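S.K.: no sequence on hand, only this structure:
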């Protein structure tokens, strides 16, 4: 495809703020996104030790309303949506009918018959079509609000402490996965005590036109802007699967350590999902050589799987990876990863690699 016919990259409402901060921008899921500012390691350490902030405005937001909103969500997801109350959120899956996932999502319960769903940016159009195609027979209304929200993720052990003096109502005493309307620096926002880093913090939903000023005020508190690079190393240390790597349309999600997301209930795609996975997702530790997605994983010289995500852990100081391997091979402890034609030893290790507060 020529340059002139390529679809232009979309920009979040914080694009100008990223450029002012000296961010290195890269294409990501159709968006022009910051991969780093001061540097990946510094941003990673800021989130682990103090507080950092990510622009995740590229994520999609769908509102689900109506008398059958709960019934509909129970049908299209694997986790039990009936178990959480208004003002709470939970992690969930959208299964397809082939034993894989359309997406992994977060659902926020606004009130008895109203929910907000956050979906991955690269899956937004696919998710919308999938959900819209399953509404028949349900008294439910779906609204795509993706252009109506900017989303800031403020994460780290000091994140809540730094935001709290400027927030109302109180955000300190809230529990993990709490969800509430409030104000931050006098601006109307939605607070969600959720995140993707393994640290405490809040994801803050704000109207796009107010996002840049809010970003600047949060940075002025001493909270470090962080890009996609640090977001990926943080989530990998915390053992969080990423759609397109550990999950996908043709990857059985029960091969992962997230089997708790599939509850024993009737839902779309349940029969295929009940099948036994032929693969298993495992954690690997290496001594020196970093490994990347797609590298072959071996046992006794035979290829038994591949790396799904890998990096050198800034916190632990050595390479870590998640790998999808044959289920029978997953029982072992010693593996090799092929890097540029040479095999390097790898040891199976528990996931998450790092446990925060």
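M.R.: Everything's here; your move. Since this is a predicted model, take the numbers as computed values, not measurements.
S.K.: from now on I want contacts and neighbour counts done on CA atoms only, so please keep to that.
M.R.: Fine.
S.K.: pull the distance from stretch 42-54 to the chain's centre.
M.R.: 17 Å (Cα atoms, centre = their mean, to the nearest Å).
S.K.: can you list the buried residues in it?
M.R.: Using 16 or more other Cα atoms under 10 Å as the test for burial, stretch 42-54 gives 42, 43, 44, 45, 46, 47, 48, 50, 51, 52, 53, 54.
S.K.: separation between residue 64 and residue 207?
M.R.: Remark: distance between residue 64 and residue 207 (Cα to Cα, to the nearest Å) = 19 Å.
S.K.: who has more neighbours out of those two?
M.R.: When residue 64 and residue 207 are compared for neighbours, residue 64 comes out ahead with 23 against 17, by other Cα atoms under 10 Å.
S.K.: what about the more buried one, which SS state?
M.R.: With DSSP: H, G, I helix; E, B strand; the rest coil as the basis, residue 64 sits in strand.
S.K.: pretty sure it contacts residue 144?
M.R.: No: counting by Cα atoms under 8 Å, residue 64 does not reach residue 144; the two are 9.1 Å apart.
S.K.: not counting sequence-adjacent ones, nearest residue to residue 170?
M.R.: Counting by Cα to Cα, 6 or more residues apart in numbering, residue 170 lies nearest to residue 164, which is 6.9 Å off, once chain neighbours are set aside.
S.K.: what about the helices in the stretch 1-150 of the chain?
M.R.: Per DSSP state H, counting those that start in this stretch, the stretch 1-150 of the chain carries helices over the ranges 15-20, 40-49, 69-76, 124-132.
S.K.: what comes up buried for the shortest one?
M.R.: Within helix 15-20, the residues that count as buried by 16+ other Cα under 10 Å are 15, 17, 18.
S.K.: how about the residues you listed in TSV, adding distance to residue 78?
M.R.: Shown next, in TSV, are the buried residues of helix 15-20 (distance: Cα to Cα, whole Å):
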residue	distance to residue 78
15	35
17	38
18	37
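S.K.: below is structure B, check it against A:
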């Protein structure tokens, strides 16, 4: 089913990499044009290698509410939000997007995380719970539109009713021959939309979006934007070394929803101002590898978790001790000079 899509992408100049069990278009030989489209036009990114799961049956909303950080019970069909899965000690497992429909909940999770999260959640389903978990990754596809002209393309496709709605809102549309769930939000702090559809319709919709003016954007540019925007991901910023407050994911937390996995730790950190380190952007004088030590004078104050070079400018994400300072701090990162800067995806206090 995805073979047709990959053949179509290859004919447009895509090169692919195998990551885990997924085949990912890393570039369309147009990285500069794709980057510019995301900034000033509309770019199209294939995110089908991200995980998709469905939670169904009568207790689905209460169940997810109790297993993640955001207030899921407040969501009505057609609404959505981001939430974080954490351990019992509030260490981060993944950042997920939640979409509530009339009969199910759809979750978009990070690449190579769906099965491990399904196993994690399954442990908390008890005998009387009416909850069913389904892995949809192999039978569905996901695309994201990024850029300020995404509204114009959505209008051209006949899905204009979502324009101007809050992030996470979503609806089902017939786009050409495809039934597509379109959600507000690109996955980054860039205007856009995320589209979900059956895998067998992916090639047709991709062609339709490109003909509508979207510029294909490979995973390499997505990663550059991801670092520049500050979206944390597993194995880099989201690990069991860090909690959601440190990771700058305050916007995904509800502080009055009651008990959930990791809630006591998060509440204690908030109450007693116990956030000892924070995730920041770092503007670098030269490229530096992730894992490099961040120092202030002779003192280690943090670690670089991701790095990229975008438009000839080196940039990274890193955790820095709260007491060392924040935006504007001048630090040494490996052999490079670094300036600590805010990034648009992250927040540092209650929303």
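M.R.: Thanks, I have it. Because the structure is a prediction, the values reported are computed rather than measured.
S.K.: hang on, the earlier thing: quick one: the residue nearest to residue 170 of the first structure from residue 66 of the first structure, how far?
M.R.: Separation of residue 164 of the first structure from residue 66 of the first structure (Cα to Cα) stands at 34 Å.
S.K.: so these two - more neighbours on which side?
M.R.: Taking neighbours as other Cα under 10 Å, residue 164 of the first structure and residue 66 compare with residue 66 leading, 17 against 14.
S.K.: contacting residues around the more buried one?
M.R.: Residues near residue 66 of the first structure by Cα atoms under 8 Å, 6 or more residues apart in numbering: 113, 114, 139, 140, 141.
S.K.: now check the second structure for the residue matching it.
M.R.: Mapped onto the second structure by TM-score structural alignment, residue 66 of the first structure lines up with residue 57.
S.K.: neighbours of the residue nearest to residue 299 of the first structure when sequence neighbours are not counted, how many?
M.R.: Distance criterion Cα to Cα, 6+ apart; nearest residue to residue 299 of the first structure, sequence neighbours excluded, is residue 335 at 5.0 Å. If you count neighbours by other Cα under 10 Å, residue 335 of the first structure ends up with 24.
S.K.: can you tell me what residue 335 of the first structure aligns to in the second structure?
M.R.: In the second structure, the residue equivalent to residue 335 of the first structure is residue 331, according to TM-score structural alignment.
S.K.: aligned partner of residue 142 of the first structure in the second structure?
M.R.: In the second structure, residue 142 of the first structure lines up with residue 133, judged by TM-score structural alignment.
S.K.: that match and residue 104 of the second structure: what is the separation?
M.R.: Using Cα to Cα, one gets 10 Å for the distance from residue 133 of the second structure to residue 104 of the second structure.
S.K.: what's the overlap in contacts for these two?
M.R.: In contact with both residue 133 of the second structure and residue 104: 54, 55, 56, using Cα under 8 Å, 6+ apart.
S.K.: and the second one, how close does it get to residue 7 of the second structure?
M.R.: Counting by Cα to Cα, the gap from residue 55 of the second structure to residue 7 of the second structure is 32 Å.
S.K.: also residue 87 of the second structure?
M.R.: Counting by Cα to Cα - residue 87 of the second structure and residue 7 of the second structure are separated by 40 Å.
S.K.: ditto for residue 333 of the second structure
M.R.: Using Cα to Cα, residue 333 of the second structure is found at 42 Å from residue 7 of the second structure.
S.K.: equivalent analysis for residue 137 of the second structure, please.
M.R.: 20 Å.
S.K.: which residues outside the longest strand seen in the second structure are in contact with it?
M.R.: Counting by DSSP state E, the longest strand found in the second structure is strand 299-310. With contacts defined as Cα under 8 Å, 6+ apart, strand 299-310 of the second structure is touched by 223-224, 227, 236-237, 287-295, 314-321, 324, 333.
S.K.: return the subset of those residues lying in helices.
M.R.: Those of these mapping onto helices are 223, 224, 227, per DSSP state H.
S.K.: out of the residues you listed, which comes closest to residue 253 of the second structure?
M.R.: Taking Cα to Cα as the measure, residue 253 of the second structure lies nearest residue 227 of those, at 21.8 Å.
S.K.: to which residue of the first structure is residue 34 of the second structure aligned?
M.R.: Counting by TM-score structural alignment, residue 34 of the second structure lines up with residue 43 in the first structure.
S.K.: quick one on the thing from earlier: three-state assignment of the residue nearest to residue 170 of the first structure?
M.R.: What three-state DSSP gives for residue 164 of the first structure is helix.
S.K.: ok, now how distant is residue 279 of the second structure from residue 341 of the second structure?
M.R.: Going from residue 279 of the second structure to residue 341 of the second structure by Cα to Cα gives 10 Å.
S.K.: contacts only, for residue 295 of the first structure.
M.R.: The contact partners of residue 295 of the first structure, by Cα under 8 Å, 6+ apart, come to 306, 307, 337, 338, 339.
S.K.: in the second structure, which of those residues still touch?
M.R.: Checked against the second structure using both residues aligned by TM-score structural alignment, their matches' Cα atoms under 8 Å, the contacts of residue 295 of the first structure keep these contacts: 306, 307, 337, 338.
S.K.: residue in the second structure matching the second one?
M.R.: To tie it back to what came earlier, the one meant is residue 307 of the first structure. Under TM-score structural alignment, residue 307 of the first structure pairs with residue 304 in the second structure.
S.K.: helix, strand or coil for the match of residue 335 of the first structure?
M.R.: Taking three-state DSSP as the rule, one finds residue 331 of the second structure in the strand state.
S.K.: ok, it touching residue 293?
M.R.: No: applying Cα under 8 Å, one finds residue 331 of the second structure not in contact with residue 293, separated by 10.1 Å.
S.K.: aligned partner of residue 219 of the second structure in the first structure?
M.R.: In the first structure, residue 219 of the second structure lands on residue 228 (TM-score structural alignment).
S.K.: and the closest residue to its match other than its chain neighbours, how far from residue 233 of the first structure?
M.R.: Distances taken as Cα to Cα, 6+ apart put residue 35 closest to residue 228 of the first structure, at 4.4 Å, once the chain neighbours are dropped. Note on residue 35 of the first structure: its distance to residue 233 of the first structure, by Cα to Cα, is 12 Å.
S.K.: more neighbours, those two?
M.R.: More neighbours surround residue 233 than the other of residue 35 of the first structure and residue 233, with 23 against 20 (other Cα under 10 Å).
S.K.: the more buried one touches residue 42, doesn't it?
M.R.: No: using Cα under 8 Å, residue 233 of the first structure makes no contact with residue 42, being 11.8 Å away.
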